[in-house]
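In: have a look at this prediction, sequence included:
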Amino acid sequence: MNHLQRLRRPSVLKLVSLIFVENYVRASKTTIWAVGSSHIVQNPRFYRTKKAEKSENGQNLDETSTTDSRISRAARQEAQGALLEYLHSTRSLQFMDAENMSRNSPIFVEKLLKNVEKEENIGRSLARFLRYHPINEFEPFFESMGLKPSDYSSLLPRNLMFLNDDDMLMENYHVFCNYGIERNKIGKIYKEATEVFRYAGGVLQSKLQSFEDLGLSQSTVIKVVASCPYLLIGNIHKEFSMVLEKLRSAGIEYEWIERHLFEGNSYNWSHMLELLSIFGKMGCSKEELGGVISQHPGLLFEGSGSTSSTLIGFLLKFGSSVNEIRSLFLQFPQIQVWKFAWNLRNCYHFLIEIEMDVQDIGRILRLYSALLGLCSLKKVNSVLANLNTGKKRVCEVIKENPQVLKNWVLGSRVKPLPDSGEALRSQMMKTKFLLSLGFVENSSKMRKALREFRDSNTSGTKKHYQTQDQLKTS
């Protein structure tokens, strides 16, 4: 049976493929695998490359909306004080709201300062400006909630300027504040679930309580709501409650879930439920499922399980049996799932680039997936140069002992392969061939011909040197 053409356990593969096609590939720009078409982590970026400036509440100010560093700290503080006085005393906003808006809307404050930048007394001048030039209070309000101008520009009400004119918005905003959700995290909720701020009195509070009724602590609810605002829309999300139930039945407590949720991330609980169902279909017991998820939270939370499910699909396409995949996950190494998948992908391309036979590639990927997932290989050209050999011999070395790949990872010193004797045999064959054509041994013409023979075999040489006359005249 050709493992690269026929797949085992089609029922499980069908489920994995469904997840892969519907939930993952549509949003990705991917390359097509030469063999066993599947997608695995393509150019992931998990960390910022530039440290962002932060406002007083810790929110990031990206490079498109950073404040003017030329404005002095004293001038900025005076402007914040004037804005606080205006919002609280003139506009009658609650002091906590006014203070948060004035301290955590640096971009808006900078815009205000441009109106009085030539004045000596910034605070007094700005107070006078605000007296005669009412501001759109929704701008500093949304910014203080953690939104950038590019985020909230489309969210600004068309016919309102003053926050107190939108009682429903402020009431639901205060429900979140009083529940313990940080003010600079509420912006994400507003952006992703705006309708929540249109709920009538008491509705939002009852929804938050319904999460606690599932057995979640208040601190867990805060993390869930901050990361997945859409769960507040409609009734309790069915998939969310089913994931909780499956994890609880596997021995995983809700406190564990809280520890591994990050408010800055978004989670798709439908994807997580599908992954847990796949593990069940692969024959994992509740105890095994609880053990592997507890030890490797990334299996569930990285990409909401999509990375793990597509990794399963990739292995199935190369002929791995369900039991082999189950065994891999039950003994999954201490490495991030995306990194494991990334390494596996690069190893696959390494084998393709050295022109290994597809049957051998399939066998190695199937039998040594745990090894390949741990190997961050050097580039092929670098390995060949350090080994001082060609692709053909590297293929043979890997086929004889795939464990050799771990000696060629990034950061390692790759030693040349020992002489196999092939070079000497090749040299003797070339010399014999040239002598048969009439070359004089050790002559300058023979040495020149041997140099031109380098990196060629005898059959290649016959093609290169078409006739005896061509050789003798070279």
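Out: Perfect, thanks for sending it.

In: use CA for all of it now, contacts and neighbours both
Out: Noted.

In: dump the residue contacts of residue 198.
Out: Under the criterion of CA atoms under 8 Å, 6 or more residues apart in numbering, the contact list for residue 198 reads 168, 169, 172.

In: who's in contact with the helix or strand where the last one lies?
Out: For residue 172, the element it lies in under DSSP states H and E is helix 167-179. When contacts are defined by CA under 8 Å, 6+ apart, helix 167-179 is touched by residues 163-164, 183, 186, 196-201, 204-205, 222.

In: just put the residues you listed in CSV and tack on secondary structure and distance to residue 17.
Out: Output for those, formatted as CSV (DSSP: H, G, I helix; E, B strand; the rest coil; distance: CA to CA, whole Å):
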residue, secondary structure, distance to residue 17
163, helix, 49
164, helix, 51
183, helix, 40
186, helix, 36
196, helix, 34
197, helix, 38
198, helix, 39
199, coil, 39
200, coil, 42
201, coil, 44
204, helix, 38
205, helix, 40
222, helix, 34
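
In: what subset of those is buried?
Out: Those of the contacts of helix 167-179 that meet the buried threshold are 163, 183, 186, 196, 197, 198, 199, 204, 222, by 16 or more other CA atoms under 10 Å.

In: the fourth one touches residue 234, doesn't it?
Out: No: if you go by CA atoms under 8 Å, residue 196 and residue 234 don't touch, sitting 9.4 Å apart.

In: here's the one I want to compare it with:
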Amino acid sequence: MHFHPPTTFSLYSTLSRHFSSTTKLPKLSKIPSRYRPKAIHLAQKALTDYLHTTRSLPFIYAEHISKNALFSLSDVASKVHFSPSTFFKSFQRFLRYHPINEFEFFYESIGINYHEINGFLPPNKFFLSEDSRVLNAAFAFSGFGFPWNRLGELYREEISIFSKNPSELSRKLHGFKDYGFGSVTVIGIGLVFPYVLNGKTELGNEISALFDDLGKLFVDFDLLNCVEGNVDAWIEVCRKIKVFYDLGCEKGKMGELMGKRKSIFLEYPEEVLVNKVEFFCRLSVNKSDVGLLILERPEILDFDLEDQMISVLGLLKHFGMNTKELKSISEKYPYVLGRHKMVNLPHVMRALDLQEWFFNKMRSGKHHLLCTCVVGNEDLDKDYKGSLDIIQSSRTSIHTLQKLNFYVFHQYILSYMISTLLLHNTIYIRSYDKN
């Protein structure tokens, strides 16, 4: 048998990822805690031997399944009497007389959540040989280089792919390399844009447009030589590209602009990109315009748009609003004035009905002003005096001045309350967008 025992560190790392999961493994109460890693290792060996020798699976795939199905494996192990000296043989005997549902192990091994597997199991089938289409498709993907335990991502998104002829899948995957991409790049594209593997006629133009963009970005602008040659690196790059398409940026027309701004895909984590996108989407402007803003002004990704404090009137003046306009804002929206965290700026602008005005300032090149409009504690007196001058010259100066004095007296209380309400609105909108 060709099973190679893992090192202590690799086995510990593998088990830690699963035992620390929010989904708890079946309790191995029959096995003393000090023996559990060894028991799992022996169970993996026995299962690999069973799938390879008894069920005639190629060894490499039998090993993939046994190493990546710890929940299913632990469930079976909990039913087997444990003894350090006999557990391996006991587990083998259990498999001979108690056939397992091989589809459960297979689906977990490719990355399907253990507690969701029942929704994927074929009815009245127990052995992989009873429905070999899914398994053969997995063989084709794995043979090309796809990580076995990430095939579930493909299966979830485009389940019909796994009913295709393995030779057809291999031809399609190798055909993508004709664009000048390496195998690892094709894998990243396939995992992030799985519909390209489906081959549906109605998606032909969309797929062609996507590869036009990717060809320009990866080949013409040489991104291929700037990314590490591993699957995870290419998945991250492709996920960042997908952010712009999800915003509505048109496929087939973004390749050159993305290529000129390839630093976005090389230097910034996906989380930073998504956070900035969400910030500007909260302005309720066209989402595709948000994507274009980030591509046209990538330095925005360096801005702190979370915790910095801003003065509403100070920011409006900073962005070019004149005294007359500021006076009008003070009269109409006195309850919005004051200091806020930068993260609440989109909701402040919407409350002032200035979201389009503000966003157009961003698009026109005034985005850099966001870095210089922050108000510190030492600027509070100036902020107050500026507001006072504007209000005193307004038609409702006495009434509004009383409000201003009240607001300043309760400066921190009001700032906290408004920020909390706006932050609650932020959380609600983020939740709504995700749904």
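Out: Thanks, I have the structure now. Predicted model, so just to flag it, every value in this text is computed and none were measured.

In: overlay them and tell me the TM-score.
Out: After superposition, the two chains reach a TM-score of 0.59 (TM-score structural alignment, normalised by the length of the second structure), with 330 aligned residues with a CA RMSD of 5.0 Å.

In: hmm, back to that, in the contacts of helix 167-179 of the first structure, find the pair that's most separated.
Out: Within the contacts of helix 167-179 of the first structure, 164 and 222 form the most distant pair, 26.0 Å apart (CA to CA).

In: just give the nearest non-adjacent residue to residue 174 of the second structure, would you?
Out: residue 183 (8.0 Å; CA to CA, 6 or more residues apart in numbering).

In: can you pull the contacts of the aligned partner of residue 164 of the second structure in the first structure?
Out: In the first structure, residue 164 of the second structure lines up with residue 199, judged by TM-score structural alignment. Residue 199 of the first structure is in contact with 168, 172, counting by CA under 8 Å, 6+ apart.

In: please apply the same query to residue 387 of the second structure.
Out: Residue 387 of the second structure sits next to residue 313 when contact means CA under 8 Å, 6+ apart.

In: which SSE is it in?
Out: Applying DSSP H and E as the criterion places residue 387 of the second structure in helix 380-392.

In: other residues contacting the helix or strand just after that helix?
Out: Beyond helix 380-392 of the second structure in the direction of the C-terminus, DSSP H and E gives the next helix or strand as helix 397-409. Here helix 397-409 of the second structure makes contact (CA under 8 Å, 6+ apart) with 331, 334, 384, 388, 391, 392, 414.

In: for helix 397-409 of the second structure, which positions count as buried?
Out: Of the residues in helix 397-409 of the second structure, those scored as buried under the neighbour-count criterion (16+ other CA under 10 Å) are 397, 400, 401, 404, 407.

In: please pull up the equivalent of the third one in the first structure.
Out: Okay, so that is residue 401 of the second structure. With TM-score structural alignment as the criterion, residue 401 of the second structure lines up with no residue in the first structure and falls in a gap.

In: in the stretch 1-150 of the first structure, which spans are helices?
Out: In order along the chain, the stretch 1-150 of the first structure carries the following helices (DSSP state H, counting those that start in this stretch): 10-23, 73-85, 95-103, 106-113, 122-132, 138-144, 149-152.

In: hmm, back to that, how much does the helix holding residue 172 of the first structure deviate in direction from helix 95-103?
Out: Counting by axes from the mean of the first three to the mean of the last three CA atoms, to 10 degrees, helix 167-179 of the first structure points 90 degrees away from the direction of helix 95-103.

In: average distance between helix 167-179 of the first structure and the second structure?
Out: For helix 167-179 of the first structure, the mean distance from the matching residues in the second structure following superposition reads 1.3 Å, by mean CA distance after the TM-score superposition for the first structure.

In: follow-up on the earlier one: who touches the residue nearest to residue 174 of the second structure in this structure?
Out: The neighbours of residue 183 of the second structure, taking CA under 8 Å, 6+ apart as the test, are 144, 145, 174, 177.

In: save those residues as a markdown table, and put in neighbour count too.
Out: Compiled in a markdown table, the contacts of residue 183 of the second structure are given as follows (neighbours: other CA atoms under 10 Å):
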| residue | neighbour count |
| --- | --- |
| 144 | 17 |
| 145 | 14 |
| 174 | 15 |
| 177 | 14 |
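
In: what is the neighbour count of residue 151 of the first structure?
Out: Neighbour count of residue 151 of the first structure, defined by other CA atoms under 10 Å: 15.

In: now do the contacts for it.
Out: For residue 151 of the first structure, the set of contacting residues under the criterion of CA under 8 Å, 6+ apart consists of residue 191.

In: ok, now the one 10 residues further on?
Out: Applying CA under 8 Å, 6+ apart, one finds that residue 161 of the first structure lies in contact with 135, 136, 137, 138.

In: where do the strands of the stretch 201-350 of the second structure begin and end?
Out: For the stretch 201-350 of the second structure, applying DSSP state E, counting those that start in this stretch gives strands covering 309-311, 339-341.
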